[in-house]
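Undergrad: sequence and predicted structure are below.
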Amino acid sequence: MPTLPRSALAAALFTLATPALAESPTLALPIDCALGQTCYIEDYVDLDPGPGQHDYMCSLKSRDDHRGTDIHLLSFEAMETGVNVLAAAPGRVAALRDGMPDTPVTEDTRDAIAGRECGNAVRIDHGSGWQTLYCHMKNGSIAVTEGQQVDSGTPLGQVGLSGLTNAPHIHLSVLKDGDIIDPFLPDAEPGVCGTATGPGLWATALPYDRAGLFTAGFSTAVPDFDAVKSGDARVTETTPDTPLVIYGHVFYAQPGDTMRVTASGPEGEIFYHTETLDAPQAQLFRAYGRRAPEGGWPPGAYRGYVTLERAGQVLANRHADIIVLAE
């Protein structure tokens, strides 16, 4: 998800450093979901001090200057049903914000949220300079008050779509004396990765896999790989008489991994397809779709999902949207 800039709520919390870890909190999963089943980790802290990025295992699951851990739901429907955000450790609510709408960010709305990119959020003080920050929560869901004492697992609110994001998830930042700490590699030296030997700050070691999805999108024909990589394959509006095709751009898949592609529109599901990746490369894409039915697609909004799985565990999930215009 997009990088969180400096803001009043974040209180200049975002300098990557290696502080002393004495009295560090032990963290529980900050969301009421099952990793690999109903949620997955999309992005980790960027440990590359330069313009590039790498996660704590020296792989691709981060973005330049990303300052937290992003745990995503598998669908917008799950967000609408309600998934609780949980305090990762005991502490006191130091700051909060509510009242921002759950709206995917666009270029047209980016300026309107300047300074509030974290969206609806809660910041918890755990003592000894340690804090956790929970971003992008659902509008009206904040369930705690400033100054309130919370325990590990206390519901803080629900996963939402507020601030600088376009998919439902919780962004968790961990801080020590105002410096960003990667909870998977809390003693990391700047630029160092791949040295994790235990659970980090987590009470229980969380699973990691380097495979994932760069992107997913709708097109009106099976695109070529160059168009997928450049973004030129993406179509956001079309007419009722065109095919609807969804593609997914995968990295580091293994033989036997499964890609699932689904799409729905105003009248329900339009296709469901699974494919086993028998001999994947470091990068690949797959596409699946349908020709327009007789009479054309009903006008309206269509949404698709591409999911990468291994042995029944979700490794990555991306959504795509397209509008079929009325003739």
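TA: Looks like it arrived, so ask away.

Undergrad: from here on, contacts and neighbour counts on C-alpha atoms
TA: Fine.

Undergrad: correct me if wrong, but I124 is in a helix.
TA: No: with DSSP: H, G, I helix; E, B strand; the rest coil as the criterion, I124 is located in strand rather than a helix.

Undergrad: check it against this one:
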Amino acid sequence: MILRFKKYLALFSLILSLTVIINVLNPKLGLTVETWIAQTIPSPRFSPPILCNIGEDCFILLYPDRDPSTAAVDFGCGRQTYDGHKGTDFAISDAGIMAYGVPVLASAPGKVLRVRDGVEDRRVQDEFDRYAVEGSECGNGVVIDHSIISNGVGWETQYCHLRQGSIEVQPGDIVDTGNVLGLVGASGLASFPHVHLSVRYQGQVVDPFVGPNASSGCNVRQNSLWDRPLPYTPTGLIRAGFATEPPNLDKLWDGEFTETLFYTDDPAILFWIQAYGTLSGDRVEYQLYDPRGRTVVEHQERLDSPSRTWLGYIGKRNNPQQPLIPGTWRGEYRLIRDGKILIDVNRDVQLQ
């Protein structure tokens, strides 16, 4: 009994000593006991679960929610998340690209645990749609156990909202990093085409941008689990183009307004921009130029509310007094925050 007590005492003394050492080193190394524990948890490195160039033909629209209250904040102290969001959403611009086919990839080696397919791709637009997918919010998906690799014990990844009929794996399959699991879709509780990646350790959701056992909130030390640097881009461009009628977000997500050729008898010409992560106080600037280089429309405004996805446009009506003339029309757009240009885009269109 005395020997057992001495063993426990020695173990307690060792833990206490390590705690003191870490706290002493903290001012120089930025370590805390919590950070030290997080860094000692063996973990795989995860690859992005989508075959695309992030920031060019796909983008991260939503991050895990790091606020335990009913509020929401992402790891970069931004608002590209919502209350209770448990994963990272890698999005594509519209359903047209989704129909073409964008592969969803395994983020690390592992064994397929569960698969679901057969859920219809239908973007959720109202409460009726939300009710219709109750119980199958992930839509078509795959769950992978990473215990087959030495540092993957206790780790799982889940891939949601895949395209109906696209899943290429079965339970029990062994996959490697980059193996195709299926295609990006909009099944389940999805309001835009994307793949939602959830990372879990021992059943608990882990934000891969900060690592396991990180404290709540956004001002925490980051122990990224990604196998490459992923830039934090809380504000960016989704699409831009022209239309002959006022666009809306539903039609844009559906892939409409992709035309690059219009006619002088069209009722109007509109230059539109779809962006994400706009904030109250952002300044937006538009210009529309006719084929002679003249400024037809110029508009500036400050946004009075934030938006995870935002749509703006300017345009000119066609009328006998000032008709649309043939040639190349040009639209330009900038989003400026605190004096810094975050989005700078221009598009051309032909009228004949």
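TA: Perfect, thanks for sending it. Fair warning: this is a prediction, and the values are worked out from it, not measured in the lab.

Undergrad: for the two chains, what TM-score is obtained?
TA: Once superposed, chain against chain, the TM-score is 0.64 (TM-score structural alignment, normalised by the length of structure 1); 257 aligned residues with a Cα RMSD of 4.6 Å.

Undergrad: what number of residues lie near the residue nearest to E285 of structure 2 when sequence neighbours are not counted?
TA: Computed as Cα to Cα, 6 or more residues apart in numbering, the closest residue to E285 of structure 2 that is not its neighbour in sequence is Q300, at 4.5 Å. Neighbourhood size, Q300 of structure 2 [other Cα atoms under 10 Å]: 13.

Undergrad: in this structure Q300 of structure 2 contacts D282, no?
TA: No: Q300 of structure 2 lies out of contact with D282 (Cα atoms under 8 Å); the separation is 10.6 Å.

Undergrad: R116 of structure 1 -> structure 2?
TA: Counting by TM-score structural alignment, R116 of structure 1 lines up with S136 in structure 2.

Undergrad: contact partners for its match?
TA: S136 of structure 2 makes contact with 188-189, according to Cα atoms under 8 Å, 6 or more residues apart in numbering.

Undergrad: the one 5 residues further on too?
TA: Listed by Cα under 8 Å, 6+ apart, the contact partners of G141 of structure 2 are 115-117, 158-162, 167.

Undergrad: highest neighbour count among the residues you listed?
TA: L162 (36 neighbours).

Undergrad: gap between the corresponding residue of structure 1 for it and L172 of structure 1?
TA: Under the alignment (TM-score structural alignment), L162 of structure 2 pairs with M137 of structure 1. Going from M137 of structure 1 to L172 of structure 1 by Cα to Cα, to the nearest Å gives 11 Å.

Undergrad: likewise Y56 of structure 1?
TA: The spacing between Y56 of structure 1 and L172 of structure 1, counted by Cα to Cα, is 15 Å.

Undergrad: could you do A78 of structure 1 as well?
TA: 19 Å.

Undergrad: also T165 of structure 1?
TA: Relative to L172 of structure 1, and taking Cα to Cα, T165 of structure 1 is found at 14 Å.

Undergrad: over to G119 of structure 1?
TA: 12 Å.

Undergrad: can you list residues touching both of these two?
TA: Listed as contacting both G119 of structure 1 and L172 by Cα under 8 Å, 6+ apart are C135.

Undergrad: who's more crowded, these two?
TA: G119 (29 against 26).

Undergrad: quick check: nearest residue in space to that one, chain neighbours excluded?
TA: Nearest one to G119 of structure 1, counting by Cα to Cα, 6+ apart, is G163 at 3.7 Å.

Undergrad: please enumerate the strands of the stretch 51-200 of structure 2.
TA: For the stretch 51-200 of structure 2, the strands defined by DSSP state E, counting those that start in this stretch occupy 59-62, 88-91, 103-105, 110-116, 140-145, 155-162, 174-175, 180-183, 194-201.

Undergrad: can you list these in TSV and add distance to K251 of structure 2?
TA: Converted to TSV, the strands of the stretch 51-200 of structure 2 look like this (distance: least, Cα to Cα, whole Å):
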stretch	distance to K251 of structure 2
strand 59-62	18
strand 88-91	16
strand 103-105	23
strand 110-116	28
strand 140-145	23
strand 155-162	20
strand 174-175	37
strand 180-183	21
strand 194-201	16
